[in-house]
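1. coords below, sequence missing:
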């Protein structure tokens, strides 16, 4: 694991970590976007997944969005400003890591933020959402992001626990049914929203993400 600092065009310093595989199977870089900063989200929550992806042969990258961890700036309430952080980190990864494409993975509130960046990152080849907050109450904060990811023609995978407290299975299916391009759903039986953010499901997420990347 290597720590790096990405300086954005807006003057922010975004602290990130790169997890490199011992035996690479692909030059795709998987960029992981952490949960809601205002509720304590930071890149450390995704370390287990990043390490698992590296062990599976993929280069992975985590980072603290503005206002999280050691990154400068202030978090926004709706995650709109953080979209630029994702774009800047992906541009850095494409150049510095010589990525042959990028796959965005967003967890919880990181899913809508990553989704809004999907078509703004030329190198992005696909997208995985873990616990995307499509529910009515969550949409008060993140609803402005929905159109970008659902309207993107790039391949998408939505992973959610069947007992997610923010989005029902029915809401997820209704949203994804109208998505452009390839859009798949994978339900984790009996899992709640915050359980999916915990380490107990890291191995499952690594397997799903690896299979998705291999399919691109």
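-> Structure's in. What do you need? Treat the numbers as computed from the prediction; the structure is a model and nothing was measured.

2. going by C-alpha atoms from here, please, whenever you check contacts or count neighbours.
-> Will do.

3. hey, where'd the helices end up in this structure?
-> Applying DSSP state H to the chain gives helices spanning 47-55, 82-96, 110-117, 136-151, 169-177, 193-197, 202-215.

4. quick check: angle from the last one to helix 47-55?
-> To tie it back to what came earlier, the one meant is helix 202-215. Helix 202-215 and helix 47-55 meet at an angle of 40 degrees, taking axes from the mean of the first three to the mean of the last three C-alpha atoms, to 10 degrees as the criterion.

5. and the contacts of helix 202-215?
-> Taking C-alpha atoms under 8 Å, 6 or more residues apart in numbering as the criterion, the residues outside helix 202-215 that touch it are 48-49, 52-53, 56, 103, 126, 128, 157.

6. what do you get for the fourth one?
-> Surrounding helix 136-151, the residues in contact under the criterion C-alpha under 8 Å, 6+ apart are 77-79, 109, 112-113, 115-116, 118-119, 133-134, 166-167, 175-176, 178-180.

7. next, the buried residues of it.
-> Taking 16 or more other C-alpha atoms under 10 Å as the neighbour-count basis, helix 136-151 is seen to contain the buried residues 139, 142-143, 145-146, 148-150.

8. comparison target, given below:
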């Protein structure tokens, strides 16, 4: 651990950044560290079904990353909470992910060579297209991802390290299919199925957060 193994204070700051002319709100979590930090943008689940940056999975991942230590930016997509705009069926939300990454990289305390992207459910679907076209993303963690066949095809030429997490009882995601397809992808590509967990991860937040944090810790070389 680059901070000598000591648990350090984490600063949480409410921030506002711009995406396609809209003001979006977020919270940046910055562990105290004497070197530039690796960092991750975390994308929340579906806005029309109560998803926001305070979601249980998003919060658990944020806390687990701070322990590494690793910075994290969680934010509200357009039309959610204090963010301007309205739901855009996953299209404008991709612009929001790009803007969040740009904001994160603008911070002097962040190591721009160690940037990761994580998304849960709708957040995974919004994050993946951005990761596929942005070379600055060094690792991707997708929790309960809704991915179409065309997205799996695009992943076949994407060698950036990838983690897929699914619950065995997820009624929306075919976990075994995700596991099979992930095994066919180039580079580091892992899929883990958490026994007993469903799509919402209640009671399993610590498990999913530990899996995501452990993966990003190794891939972004924080030790």
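-> Thanks, I have the structure now. Because the structure is a prediction, the values reported are computed rather than measured.

9. that older thread, among the contacts of helix 136-151 of structure 1, name the buried ones.
-> Buried positions within these, assessed by neighbour count (16+ other C-alpha under 10 Å), are 78-79, 109, 112-113, 115-116, 118-119, 133-134, 166-167, 176, 179.

10. map residue 143 of structure 2 across to structure 1 for me.
-> In structure 1, residue 143 of structure 2 lines up with residue 130, judged by TM-score structural alignment.

11. I'd say its match and residue 160 touch.
-> Yes. When contacts are counted by C-alpha atoms under 8 Å, residue 130 of structure 1 is listed as touching residue 160 (5.8 Å).

12. okay, and the common contacts of those two?
-> Taking C-alpha under 8 Å, 6+ apart as the contact rule, residue 130 of structure 1 and residue 160 both touch residue 196.

13. same list (the buried residues of helix 136-151 of structure 1) but as CSV, adding distance to residue 89 of structure 1.
-> Conversion of these to CSV gives the following (distance: C-alpha to C-alpha, whole Å):
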residue, distance to residue 89 of structure 1
139, 25
142, 21
143, 23
145, 19
146, 21
148, 19
149, 18
150, 22
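
14. which one of the residues you listed is nearest to residue 11 of structure 1?
-> Minimum distance to residue 11 of structure 1 across the buried residues of helix 136-151 of structure 1 is 24.2 Å, recorded for residue 145 (C-alpha to C-alpha).

15. if we take the buried residues of helix 136-151 of structure 1, which one ends up nearest to residue 73 of structure 1?
-> Distance to residue 73 of structure 1 across the buried residues of helix 136-151 of structure 1 (C-alpha to C-alpha) is lowest for residue 142, with 20.1 Å.

16. any idea how far residue 36 of structure 1 is from that closest one?
-> Distance, residue 142 of structure 1 to residue 36 of structure 1, using C-alpha to C-alpha, to the nearest Å: 11 Å.

17. joint contacts of these two?
-> Taking C-alpha under 8 Å, 6+ apart as the criterion, residue 142 of structure 1 and residue 36 both touch 79, 109.

18. now which residue in structure 1 aligns to residue 62 of structure 2?
-> For residue 62 of structure 2, the equivalent position in structure 1 is taken to be residue 50, counting by TM-score structural alignment.

19. tell me who's in contact with that match.
-> Contact partners of residue 50 of structure 1, counting by C-alpha under 8 Å, 6+ apart, are 19, 32, 60-62.

20. would you turn these into TSV with neighbour count and distance to residue 206 of structure 1?
-> Rendered in TSV, the data for the contacts of residue 50 of structure 1 read as follows (neighbours: other C-alpha atoms under 10 Å; distance: C-alpha to C-alpha, whole Å):
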residue	neighbour count	distance to residue 206 of structure 1
19	22	14
32	26	12
60	26	11
61	29	14
62	26	14
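
21. for those, which two are the farthest from each other?
-> The most widely separated members of these, counting by C-alpha to C-alpha, are 19 and 32 (11.2 Å).

22. number of residues surrounding residue 92 of structure 1?
-> Applying the criterion other C-alpha atoms under 10 Å, we find 17 residues in the vicinity of residue 92 of structure 1.

23. do you know how far it is from residue 5 of structure 1?
-> Looking at residue 92 of structure 1 against residue 5 of structure 1, where the rule is C-alpha to C-alpha, the gap reads 10 Å.

24. ok, now residue 56 of structure 1?
-> Distance, residue 56 of structure 1 to residue 5 of structure 1, using C-alpha to C-alpha: 25 Å.

25. which residues touch residue 175 of structure 2?
-> The neighbourhood of residue 175 of structure 2, defined by C-alpha under 8 Å, 6+ apart, consists of 166-168, 193.

26. please apply the same query to residue 22 of structure 1.
-> Residues in contact with residue 22 of structure 1, defined by C-alpha under 8 Å, 6+ apart, are 54-55, 57.

27. can you tell me which of those residues has the most neighbours?
-> The most neighbours, when these are compared by other C-alpha under 10 Å, belong to residue 54, which has 24 neighbours.

28. might one say that that one is in contact with residue 20?
-> Yes. Distance between residue 54 of structure 1 and residue 20: 5.6 Å, which falls inside the contact criterion (C-alpha under 8 Å).

29. map residue 41 of structure 2 onto structure 1.
-> With TM-score structural alignment as the criterion, the equivalent of residue 41 of structure 2 in structure 1 is residue 31.

30. quick one: residues contacting that match.
-> When contacts are counted by C-alpha under 8 Å, 6+ apart, residue 31 of structure 1 touches 60-62, 90, 102-105.

31. in CSV: those, plus distance to residue 41 of structure 1.
-> CSV is the format used below for those (distance: C-alpha to C-alpha, whole Å):
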residue, distance to residue 41 of structure 1
60, 18
61, 16
62, 12
90, 19
102, 22
103, 20
104, 17
105, 15
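
32. no further questions, thank you.
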